[in-house]
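>>> here are the coordinates; sequence isn't available:
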């Protein structure tokens, strides 16, 4: 029992450190481009650079005035303020970012040195405190005074935090930076720096490296680079040699899937800089951590002996990034550090693989699963380790994404949700979102084929399905089969047999349109529209929304804008024009309009007989959209709509929303 408690406590600590490291990484990584820019400017234009330019490098004088250059201001002001803004925004959106930046300026001026640690403190602190202050008067401000209160509260509190940073925080952070720098210098002077690999290499495999790298090494490395023109600290974690050595050993002495996949993983690791890809190979044979440590220590020792370093962080840890950030006098040392780290890691890993017992294909897939467990979320590279016969875990989350996350995605999600429920899987969650709000935590992502390229980079670990017909795409059946296969592989239960829960869920779905009484009104249904063109039809559908005072008149223009980016034709003679994501502020309340065009309208080469105008706030309009989706996914129901002679008949088909 005590062992279990200790294990649980250790796991909890690890998770907390991971989250802390992820948060630090979230402030640094979006701004790596700025670090690279600073590194390029430094490598080229400083006095010891490739192309020394006094006005850019910040040395010498021009007309008797000392040159400021780009290097100093970028590292002193630009980079810390970018980090602070990003940290504050992570906590309290743009407002938090602005206040966090103001607060950080106090620390920067107070210390007079690059304040990366100060930025990583004051940025989130400014965002968090501003969020708490905003909560005090949330909903209590008199109409018309919102801008006044918001602007002055942010300005006043930002000024207060800047003073706190200047007088209180900057001395503490400066003292910490000096102390940490002295510790690093002590390790360097006494030849002990290679010992840091004993902690860094295992930390990488356990996904604790972000807390070390972005919390300590990067800030100290930047300070050292500013003073000496380069820093060895940037290479302590980024050296691709240890991981490459392990993968090369698997290429020669591995077996099964591990041997077959090692060459591809080596390219991704060494050139792409995704070190995460070699972690499962270590987890499959934990003793290989000794190879990583030995390689890391060798690389650091080589850097120390040759006095080599980088001018800025190498992120990702690709050999390309490493060489691009190497200082002018360090190429030989850096290349030697990578080569020797690879060689030593390879030799140690080869001995372990040759003397240890053989492993089968399944161990690598299991190790990849353990890696995702350690990471705490899905891995973008874990799929690399699946053998051809391997089956992924059960599909639980499917998202249908479109530009605005309102109309077409809501209806597509409704159609797909009903199909999956009818197949007997009511627990599979099908949601809809705007592409801009996607996160990489979905199993399947469905988009219109014109939007797939925008969604894929945001959800790299998901299975992507693109459709060109929202109402009756044949791809939906493929998704249902994918869900069925994944569930069968996970539980061994025959998915062909509908469960009682599925039947109940389908019954609930059939009645969910009743919640839309205020969304679809009788006066918003027209059986014979006047428009003869697509443009006029959008005007007519939008005009009904304006007449109900559901939207501002300018919302209709946004409906046209949306149509230009991605057509809203859904299939089965249906189009659902709606505004862009940016036009949501023009919506006063949720509403839907329905217009039938018996003769049909040309809609980008498709015949449309039914135009449904959509304006939705939050999820209030989703119930009626779900009813519309059910109707238009059934050809018999579409035929009944086509033959309807009264508005009541139309409303009845959508669940009698006016009853």
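Nice, I can see it. Quick caveat: nothing in here was measured; it's all calculated off a predicted structure. Residues are numbered from 1 along each chain as shown.
>>> please count neighbours and contacts with C-alpha atoms only from this point.
Fine.
>>> quick one: secondary structure of the spatially most central residue of the chain?
For the chain, the residue nearest the mean C-alpha position is residue 439 (4.9 Å; CA atoms, centre = their mean). Here residue 439 is recorded as coil under DSSP: H, G, I helix; E, B strand; the rest coil.
>>> take the one below as the second:
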């Protein structure tokens, strides 16, 4: 009923380890992206130079450009133009802008990290501990939250093991609440006096490195690492582990950051897909136009990874295009006011339009970086594809294998890859027959599980939910969540094949169904029929 993948060895094990680390980091950031975007929009609308900043006193209340020494419109403008150190800063102000980036966002990250390690209890202690780190510094403590949050959750887990099963009946709540409170207090004190200054030093060093790369015009070299990492699904560790925390800190001081565009720039992917549209062959050429819409407007960059893997030399084109985009923004001063997640041109436009980032002038620079990145990638990839066109026509089609390799690199399936595979006749012909699902276990709760608990699993859940609804079945809950959040209450868990073993470890009592294609797997019809039979028989 389930399919397991062979145990990874050597380089594959190392790659999977890095991927899991990246998944853990992104797991703290991604659920809270909406809060980052909210902060960005509040900044865009209500700071004194924002779109609605002229509506005083609304700007003072929401944008937060008023304090004991800086009151009124003119004072707010002066404070915006020059902070205490002579540079632009938002952190000195009351209102929503400063407190959100200083307290809310780091605490959300810390709470999420603590929950990932030790549930709600870990999240509470993580929030308390991270508050000490925040107060002990004078910058947004995103890196500190990403370290202290999981660490506090882990320490809480270790603490509870000490008296697990030793508490007298009736004293459980007393011990649990006081132990968590005392531990949170101690960790907050440690964070204030020790951990905070250390993280402040680390943040300063990282910021200095970025500033140094910019000053000597070497920041584009980062694309040499980022673009291949994206194809190998290592981008989360780089983007959400380093770029987003540093970018938010930079944006909170100067209104925008170039770091948000190093990985999220949709230009290189657009250029590659255009090259395959004009110069590709077979299934890659036929599917590239549709992939452009998904990548450029939907922001799902993974859609172009199989194209790069089918012709690895094109990764050089991606590197050149990415470096071109970074160079354009570095020279002309382009950047985003908040993270563009997903990396859609729509999200990029919204983040670039912020008055704090420079408004329409900044948007034109960002658009130019996207266009130039796409053009450079297109030209180089086009030369590569044209040079090998005759040989490719004579060789067997490698596109289906590239899709499989992409999913192997990522360690899981996705809706984007499933859409490509569904259009590939060779992949369909090669798909192995699945054994029918058979069980007497009543199914009332079906969960699609993947690494992040969103994206492809959400689409799969939507497909099955519609099938359940069309079958006229009631009382069946179909949801999606991250594997790490499986809690043992699931009746049936659907995962991509490489993740089934991990899902079994979280809930061994549930029925586990492995699929290759989250979008249109034949296993869904089998599940629907089984549920229909059970509910019809009153089992």
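That came through, no problem. Predicted, not measured: the structure shown is a model, and the values here were computed from it.
>>> quick one: what's aligned to the residue nearest to the centre of the first structure in the second structure?
Under the alignment (TM-score structural alignment), residue 439 of the first structure pairs with residue 449 in the second structure.
>>> how about the contacts made by that match?
With contact taken as CA atoms under 8 Å, 6 or more residues apart in numbering, residue 449 of the second structure is in contact with 457, 480, 481, 482, 483, 493, 494, 495, 503.
>>> I'd say the second one and residue 457 touch.
Yes: counting by CA atoms under 8 Å, a contact exists between residue 480 of the second structure and residue 457, whose distance comes to 5.8 Å.
>>> which neighbours do these two share?
Here residue 480 of the second structure and residue 457 share the contacting residues 448, 449, scored by CA under 8 Å, 6+ apart.
>>> more neighbours: which of these two?
Under the criterion of other CA atoms under 10 Å, the comparison of residue 480 of the second structure against residue 457 puts residue 457 first, with 28 against 25.
>>> chain center to the longest helix seen in the second structure, what's the gap?
In the second structure, assigned by DSSP state H, the helix with the most residues is helix 105-135. Averaged C-alpha coordinates place helix 105-135 of the second structure at 19 Å from its chain's average position (CA atoms, centre = their mean, to the nearest Å).
>>> distance of the residue nearest to the centre of the first structure from residue 455 of the first structure?
Distance, residue 439 of the first structure to residue 455 of the first structure, using CA to CA, to the nearest Å: 10 Å.
>>> and if you look at residue 194 of the first structure?
Distance, residue 194 of the first structure to residue 455 of the first structure, by CA to CA: 42 Å.
>>> equivalent analysis for residue 525 of the first structure, please.
Shown here: residue 525 of the first structure relative to residue 455 of the first structure, a distance of 35 Å by CA to CA.
>>> re the thing from before, in the first structure, what range does the longest helix of the second structure match?
The aligned range for helix 105-135 of the second structure is 79-109, by TM-score structural alignment.
>>> just the buried residues of stretch 243-252 of the second structure, please?
For stretch 243-252 of the second structure, a neighbour-count test (16 or more other CA atoms under 10 Å) marks 243, 244, 245, 246, 247, 248, 249, 250, 251, 252 as buried.
>>> of the residues you listed, which belong to helices?
Those of these lying in helices (DSSP H): 244, 245, 246, 247, 248, 249, 250, 251, 252.
>>> just tell me what the fifth one corresponds to in the first structure.
Residue correspondence, TM-score structural alignment: residue 248 of the second structure in this structure matches residue 222 in the first structure.
>>> what's the nearest residue to that match if we skip its chain neighbours?
Excluding its sequence neighbours, the residue lying closest to residue 222 of the first structure (CA to CA, 6 or more residues apart in numbering) is residue 312, at 6.7 Å.
>>> now do residue 96 of the second structure
residue 62 is the one closest to residue 96 of the second structure (CA to CA, 6+ apart), at 5.3 Å.
>>> number of residues surrounding that neighbour?
18.
>>> cool, and residue 635 of the first structure?
The criterion is other CA under 10 Å. On that basis, residue 635 of the first structure has 12 neighbouring residues.
>>> separation between it and residue 610 of the first structure?
Counting by CA to CA - residue 635 of the first structure and residue 610 of the first structure are separated by 13 Å.
>>> ditto for residue 114 of the first structure
Residue 114 of the first structure is 62 Å from residue 610 of the first structure, by CA to CA.
>>> same deal with residue 286 of the first structure?
Residue 286 of the first structure is 62 Å from residue 610 of the first structure, by CA to CA.
>>> neighbour count winner among the two?
A count of neighbours by other CA under 10 Å puts residue 610 above the other of residue 286 of the first structure and residue 610, at 27 against 12.
>>> the longest strand belonging to the first structure aligns to what range in the second structure?
Counting by DSSP state E, the longest strand found in the first structure is strand 591-603. Using TM-score structural alignment, strand 591-603 of the first structure lines up with nothing in the second structure.
>>> ok, stretch 173-182 of the first structure next?
Going by TM-score structural alignment: stretch 173-182 of the first structure matches residues 199-208.
>>> how big is the offset of that stretch relative to the first structure?
Stretch 199-208 of the second structure, aligned to the first structure and superposed, deviates on average by 0.5 Å (mean CA distance after the TM-score superposition for the first structure).
>>> please tell me I have it right and the match of residue 248 of the second structure contacts residue 232.
No: the pair residue 222 of the first structure / residue 232 is not scored as a contact, 10.3 Å apart, by CA under 8 Å.
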